[in-house]
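In: this one's structure only:
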């Protein structure tokens, strides 16, 4: 059987494997998917996870539960030698080993793209994983709990009640708005804290936010955020974040314990730079419209495929930035579905079909009962857009099992309110046990016996 290796189990990788199971006949090919995580994360739900509106486990999809015929390897692909069709697989705590394949699908996704700004690497957190979203939620709620116990003239109180988000794209605005919404709901439970004491700042280097929507819609979002006490600073750059002191190009500074970085993504550098597959100027693997990898001259690299954020795929509708599909979930899912069909077609000696998908629009959640939607010239705002946001993403969540968990959680929250219990101590689970655990007493070293008196000294006495 031909061996198909899928590198990465995010959107594109998971959907490719899922659809290959549907299209391949039994025994037609062996499919192996390698990813260091045992689940796919539904990234559009991360802001709602951070705001306590979605249970974290409901925003991820288990590989082993939903991929029945795919061999799953929880490890990293650290090297791709496509010239010899060999990949080096490195499990955590184990020795690297090599896997020989016939077809490779690189869907390693993206990571946060940062800049060498002092303090960012040490003090900021991203919004690209479920773990980061949970940590943000726990930190914000935990900061409220700490601040409530401090006097109002304590400088630490202001620091704890200040949140800074860097980046005004969809991820940044949704995170910013959801956290402001969470903070507003927390005020009802913390009478010791007033609304004026909470400070939310979003730093955006460009002159506008949310470039995916019209200027009119983005300006409405700015006004809506301002009404809720959230401050957006346009044409502003972060110059330093040392020790949690965020300094910006306008000369202002904000002391904070929570800095969230959402200012862009880049293709997974470990996979892209750890192999011999061709890449383009922005560091993504080069592909043609049928999702096969191509070299600098446009020649197909036989046996190599790519999709999702790690891939530079031509946007045949003409709507992409620089002629390429933008790195979002909408393209990743649809590319994966087309890739799976094309890969099966090639195995069977048939011709692949180009990927063509016109962007359906953009929808954003801006906190409970508030959102923004843009499709062409059609724009919705407020409650109707929020319903559209939840409806779209609720249906887009893969598998009915996951859909039901998410939607049922929303129903629960409607009647019971969002869950605002923070479990930050799960980051250090053994501290409580270690604090009270009995330890062996240190051994008492035996003192040497006193030396016998010298005969001469005794005689002298």
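Out: Received, thanks. What you see is a predicted model, and the numbers here were worked out from it, not measured in a lab.

In: alpha carbons only for contacts and neighbour counts from here, please
Out: Will do.

In: and the closest residue to residue 63 other than its chain neighbours, what does it touch?
Out: Using C-alpha to C-alpha, 6 or more residues apart in numbering and skipping the chain neighbours, the partner closest in space to residue 63 is residue 39 (5.1 Å). The neighbours of residue 39, taking C-alpha atoms under 8 Å, 6 or more residues apart in numbering as the test, are 9-10, 60-63.

In: Just the buried ones from these?
Out: The neighbour count (16 or more other C-alpha atoms under 10 Å) marks 9-10, 60-63 as buried among these.

In: so which of those comes closest to residue 93?
Out: For residue 93, the closest of the buried ones among the contacts of residue 39 turns out to be residue 9, at 20.2 Å, with distances computed as C-alpha to C-alpha.

In: Please name the nearest non-neighbouring residue to that closest one.
Out: Across the structure, with C-alpha to C-alpha, 6+ apart as the measure, the residue nearest residue 9 apart from its sequence neighbours is residue 35 (5.5 Å).

In: OK, contacts around the residue positioned nearest the centre of the chain?
Out: In the chain, the C-alpha nearest the mean C-alpha coordinate belongs to residue 128, at 1.3 Å (C-alpha atoms, centre = their mean). The neighbourhood of residue 128, defined by C-alpha under 8 Å, 6+ apart, consists of 43, 46, 111-112.

In: So which elements touch the one helix or strand residue 372 maps to?
Out: Element membership for residue 372, per DSSP states H and E: strand 371-375. In terms of contacts (3 or more C-alpha pairs under 8 Å, 6 or more residues apart in numbering; DSSP states H and E), strand 371-375 is packed against helix 215-227, strand 362-365, strand 378-381, helix 383-396.

In: Give me the neighbour count for residue 51.
Out: If you count neighbours by other C-alpha atoms under 10 Å, residue 51 ends up with 31.

In: Quick one: residues contacting it.
Out: Residues counted as contacts of residue 51 (C-alpha under 8 Å, 6+ apart) are 137, 178-179, 181-182.

In: please redo it, this time with the cut-off set to 7 Å
Out: Residues near residue 51 by C-alpha atoms under 7 Å, 6 or more residues apart in numbering: 137, 178-179, 182.

In: out of those, who's nearest residue 72?
Out: Sorting the contacts of residue 51 by distance to residue 72 puts residue 137 at the head of the list, at 30.8 Å, by C-alpha to C-alpha.

In: Wasn't that closest one part of a helix?
Out: Yes. The assignment for residue 137 is a helix, going by DSSP: H, G, I helix; E, B strand; the rest coil.

In: Let me know the secondary structure of residue 131.
Out: Three-state call for residue 131 (three-state DSSP): helix.

In: Hmm, residue 132 is touching residue 138, no?
Out: No. The criterion here is C-alpha atoms under 7 Å, and residue 132 misses it with residue 138 at 9.9 Å.

In: Which one of these two is surrounded by more residues?
Out: Applying other C-alpha under 10 Å to residue 132 and residue 138 shows that residue 138 carries more neighbours, namely 21 against 17.

In: That one and residue 303, how far apart?
Out: Plainly put, residue 138 is 45 Å away from residue 303 if you go by C-alpha to C-alpha, to the nearest Å.

In: one more structure, for comparison:
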């Protein structure tokens, strides 16, 4: 029986395996998926998770709940040798081992791309995982609790200053969502005032959100300014050492929460493979999602998602390739499953073609933007479109109901503002009173 190995259980990997289960006949192929995490994260919901609008567990999809016939290995692939059709796997528990395959699907995705700026590696946090979103939420809620006990001064100002680096969709969404959260929190803290909170977004380019028109991006800037948030355009972060933000403009201030969203890069595990990579370290693909080397197609090698350089046949991609986003990853995963089954049955593959219908972003409760061609919608209608689109795009009816139910409860009960920072040290309460041998 042919063996299919899927490397990575994110968007593209999960959807590939999910669709394969529906397409493959019994005994037609054995599918294995390898990922160190037991779930797929729906990343467009991370800003709302950080802002307390979505329960964290509702923004992830458990592999074992939906992949019934796929073999699931909790671990990570540390190397791939396609010349011998084998991969080295390090499980979360146990010794490393070698796994053979007939077809390999690389869908390990991307990781945060940073620069050697002093302090960033030690002080900042990304927004690629559900764990990061939870940590951001708990940090801002905990900082409000601490700041409320302090007199006005540098320490309180540091606790209530939030910095986001990167003005793309991810950066603007988390920035606006946290601004919305902070505005709500002020109502619960009589010791604090709105003017005590400070929000700074740092963008090296001269505009934000290149996915929308310049006019729409200007509307977003105006809206953020009216809400008390500051956007620094044409500005670079020079240092974040010890939480002291130093900008290329000469400005300097302290922050206890620095969020990095300034770009992604293909998963570094690709360097431990014999796959052909482009100059940016991405897996080189044909439009039919097969890996393409210097001498043609690599038989039995496939890829999809953020770690790949897939030609964008619609003509709308950057540099001729599909941009790394959820729209492409989900659709590529589904098509990859179809093409894999076609290959197993001796049929020809289909090229990937998806024309971006638009971009939609949530900017906090009741505020959003939508752009499709020259059509732009802002404010409450765009926010409804944002929730509607992503609510429908969330995998499985079970997760759709959980997310929609949370939104419905929040509509009547308000945003949940409970901080669970103590989860990071769960044994403290037990250890403090535990009896010990003399």
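Out: Arrived safely, thanks for sending. What you see is a predicted model; the values in this text were computed from it and never measured.

In: what's the TM between chain one and chain two?
Out: A TM-score of 0.99 describes the superposed chains when it is computed by TM-score structural alignment, normalised by the length of the second structure; 438 aligned residues with a C-alpha RMSD of 0.7 Å.

In: neighbours around the nearest residue to residue 377 of the second structure once chain neighbours are set aside, how many?
Out: Closest residue in space to residue 377 of the second structure, ignoring its immediate chain neighbours: residue 370 at 5.0 Å, by C-alpha to C-alpha, 6+ apart. Around residue 370 of the second structure sit 23 other residues, with neighbours defined as other C-alpha under 10 Å.

In: contacting residues for residue 370 of the second structure?
Out: With contact taken as C-alpha under 7 Å, 6+ apart, residue 370 of the second structure is in contact with 359-361, 376-378, 382.

In: ok, now residue 118 of the second structure?
Out: For residue 118 of the second structure, the contact set (C-alpha under 7 Å, 6+ apart) comprises 239-241.

In: Now do the SS call for it.
Out: Classified using three-state DSSP, residue 118 of the second structure is coil.

In: picking that back up, tell me which entries of the contacts of residue 39 of the first structure lie within helices.
Out: When DSSP state H defines the helices, the subset of those inside them is residue 63.

In: Considering the contacts of residue 39 of the first structure, which is situated nearest to residue 162 of the first structure?
Out: Where these are concerned, and distances follow C-alpha to C-alpha, residue 162 of the first structure has its nearest neighbour in residue 60, at 29.3 Å.

In: Hmm, residue 43 and that closest one touching each other?
Out: No. The pair residue 60 of the first structure / residue 43 is not scored as a contact, 8.7 Å apart, by C-alpha under 7 Å.

In: ok, residue 108 of the second structure - how many residues close by?
Out: Residues near residue 108 of the second structure, counting by other C-alpha under 10 Å, number 29.

In: same check, this time on residue 328 of the second structure
Out: By other C-alpha under 10 Å, the burial measure for residue 328 of the second structure, its neighbour count, is 23.

In: What of residue 65 of the second structure?
Out: By the criterion of other C-alpha under 10 Å, residue 65 of the second structure has 9 neighbours.

In: can you check residue 251 of the second structure too?
Out: 8.

In: what's the distance between it and residue 236 of the second structure?
Out: For residue 251 of the second structure relative to residue 236 of the second structure (C-alpha to C-alpha), the value is 11 Å.

In: what's the answer for residue 268 of the second structure, then?
Out: In this structure, residue 268 of the second structure lies at 26 Å from residue 236 of the second structure, with C-alpha to C-alpha as the measure.

In: quick one, longest strand in the second structure?
Out: For the second structure, the longest strand by residue count, based on DSSP state E, is strand 71-81.

In: Quick check: buried residues in it?
Out: Within strand 71-81 of the second structure, the residues that qualify as buried are 72-80, counting by 16+ other C-alpha under 10 Å.

In: The alignment partner in the first structure of residue 156 of the second structure is in what secondary structure piece?
Out: Following TM-score structural alignment, the counterpart assigned to residue 156 of the second structure within the first structure is residue 157. If you go by DSSP H and E, residue 157 of the first structure is part of helix 155-160.

In: Quick one: residues in contact with the helix or strand following that helix.
Out: Using DSSP H and E, the helix or strand that follows helix 155-160 of the first structure towards the C-terminus is strand 162-166. Contact partners of strand 162-166 of the first structure, identified using C-alpha under 7 Å, 6+ apart, comprise 172, 176, 198-204, 256, 258-263.

In: Report the two of those residues separated the most.
Out: Greatest spacing in the contacts of strand 162-166 of the first structure, by C-alpha to C-alpha: 198 and 263 (23.1 Å).

In: What's the separation between residue 256 of the second structure and residue 375 of the second structure?
Out: Counting by C-alpha to C-alpha, the gap from residue 256 of the second structure to residue 375 of the second structure is 39 Å.

In: More neighbours: these two, which one.
Out: In this view residue 256 of the second structure and residue 375 are compared by other C-alpha under 10 Å, and residue 256 has more residues nearby, 20 against 11.

In: Show me what the more buried one lines up with in the first structure.
Out: Alignment of residue 256 of the second structure against the first structure is given by TM-score structural alignment, with residue 257 as its counterpart.

In: The aligned partner of residue 364 of the first structure in the second structure and residue 323 of the second structure: what is the separation?
Out: Using TM-score structural alignment, the partner of residue 364 of the first structure in the second structure is residue 361. As judged by C-alpha to C-alpha, residue 361 of the second structure and residue 323 of the second structure stand 16 Å apart.

In: ok so, going back, could I get the contacts of residue 370 of the second structure in TSV, plus columns for neighbour count and distance to residue 143 of the second structure?
Out: Below are the contacts of residue 370 of the second structure laid out as TSV (neighbours: other C-alpha atoms under 10 Å; distance: C-alpha to C-alpha, whole Å):
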residue	neighbour count	distance to residue 143 of the second structure
359	17	33
360	25	30
361	23	27
376	17	37
377	17	35
378	17	31
382	22	31
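
In: Filter those by whether they're kept in the first structure.
Out: By both residues aligned by TM-score structural alignment, their matches' C-alpha atoms under 7 Å, the contacts of residue 370 of the second structure still in contact after alignment to the first structure are 359-361, 376-378, 382.

In: Which single one of those is nearest to residue 353 of the second structure?
Out: Within these, the smallest distance to residue 353 of the second structure is 17.3 Å, found for residue 359 (C-alpha to C-alpha).

In: Leaving out chain neighbours, which residue sits closest to the closest one?
Out: The shortest distance from residue 359 of the second structure to any residue that is not its chain neighbour, by C-alpha to C-alpha, 6+ apart, is 5.2 Å, and that residue is residue 371.

In: who touches the residue mapped onto the one you found from the first structure in this structure?
Out: If you follow residue 371 of the second structure across to the first structure using TM-score structural alignment, you land on residue 374. Residue 374 of the first structure sits next to 213, 361-363, 380 when contact means C-alpha under 7 Å, 6+ apart.
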